[in-house]
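>>> Kindly return the folded structure for what I paste below:
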Amino acid sequence: MSNIQDQIQEELKQAREVCSTEGATSGDCAAAWDAVEELQAEASHQQQGEKKKTSLEQYCDDNPDAAECRVYDD
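From the prediction side, this is the model:
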């Protein structure tokens, strides 16, 4: 995950440079900020993909024989 954060920081730096030299209304400036947005969206998507366990799931991992963790087949 830190790799994508490094890429985001690099793209932010480039976007600021492009916008300061080309102007805030230039096409290159808009494209640079689009690249930043896409990387941020990807980072967000990757974070959502990492499923966090609920407290019950953690408890059942530690105590598989507990009554709360029993699974019954029909």
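>>> Every contact and neighbour count from this point should use C-alpha atoms.
OK.
>>> For this structure, which segments count as helices?
In the chain, the segments counted as helices under DSSP state H are 2-22, 27-49, 55-62.
>>> So which bits of the second one are buried?
Neighbour-count burial for helix 27-49 flags 29-30, 32-33, 35-36, 39-40, 43 (criterion: 16 or more other CA atoms under 10 Å).
>>> before we move on, what about stretch 49-60?
Using 16+ other CA under 10 Å as the test for burial, stretch 49-60 gives Cys60.
>>> Could you also give me the structure for this second sequence? I'd like to compare it with the first:
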Amino acid sequence: MAINDIEKQIELERQNARETCDLSGSNSGECAAAWDAVEELQAEASHQRQSVKPKTSFEKYCDDNPDALECRVYDE
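Got it, this is the predicted structure:
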């Protein structure tokens, strides 16, 4: 799931949690479960943001020039 999709899903789950808590009460199990779903999606979004790191100039160079001596990788 892309980060933009997750953000949209988080907003939908927030709305659902608010409605659920309004209907069943803020101390109900349904309310707690709805907010747990929001927290799980927020954790996934955070994880995806952390795992996306920009490439360094050297990595870009090696992508463009895989046969360059400084980009070669040797098995030991």
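>>> And the TM-score between them?
The TM-score (TM-score structural alignment, normalised by the length of the first structure) is 0.71; 74 aligned residues with a CA RMSD of 2.7 Å.
>>> could you dump the buried residues of helix 27-49 of the first structure to a markdown table with distance to Asn3 of the first structure?
Listed next are the buried residues of helix 27-49 of the first structure as a markdown table, based on distance: CA to CA, whole Å:
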| residue | distance to Asn3 of the first structure |
| --- | --- |
| Cys29 | 24 |
| Ala30 | 24 |
| Ala32 | 19 |
| Trp33 | 19 |
| Ala35 | 15 |
| Val36 | 14 |
| Leu39 | 11 |
| Gln40 | 12 |
| Ala43 | 10 |
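>>> And for Thr20 of the second structure, the neighbour number?
By other CA atoms under 10 Å, 19 other residues sit near Thr20 of the second structure.
>>> now for it: what does it line up with in the first structure?
Alignment note (TM-score structural alignment): Thr20 of the second structure maps to Val18 of the first structure.
>>> likewise Val52 of the second structure?
Aligned counterpart of Val52 of the second structure in the first structure: Glu50 (TM-score structural alignment).
>>> Quick check: that match vs Met1 of the first structure, distance?
As judged by CA to CA, to the nearest Å, Glu50 of the first structure and Met1 of the first structure stand 11 Å apart.
>>> Distance of Asn16 of the second structure relative to Ser24 of the second structure?
12 Å.
>>> Which one's more surrounded, those two?
Each of Asn16 of the second structure and Ser24 has its neighbours counted (other CA under 10 Å); Asn16 has more, 17 against 12.
>>> from what I can see the match of Thr20 of the second structure touches Ala31, true?
No. Look at Val18 of the first structure against Ala31 with CA atoms under 8 Å: they stay out of range, at 9.7 Å.
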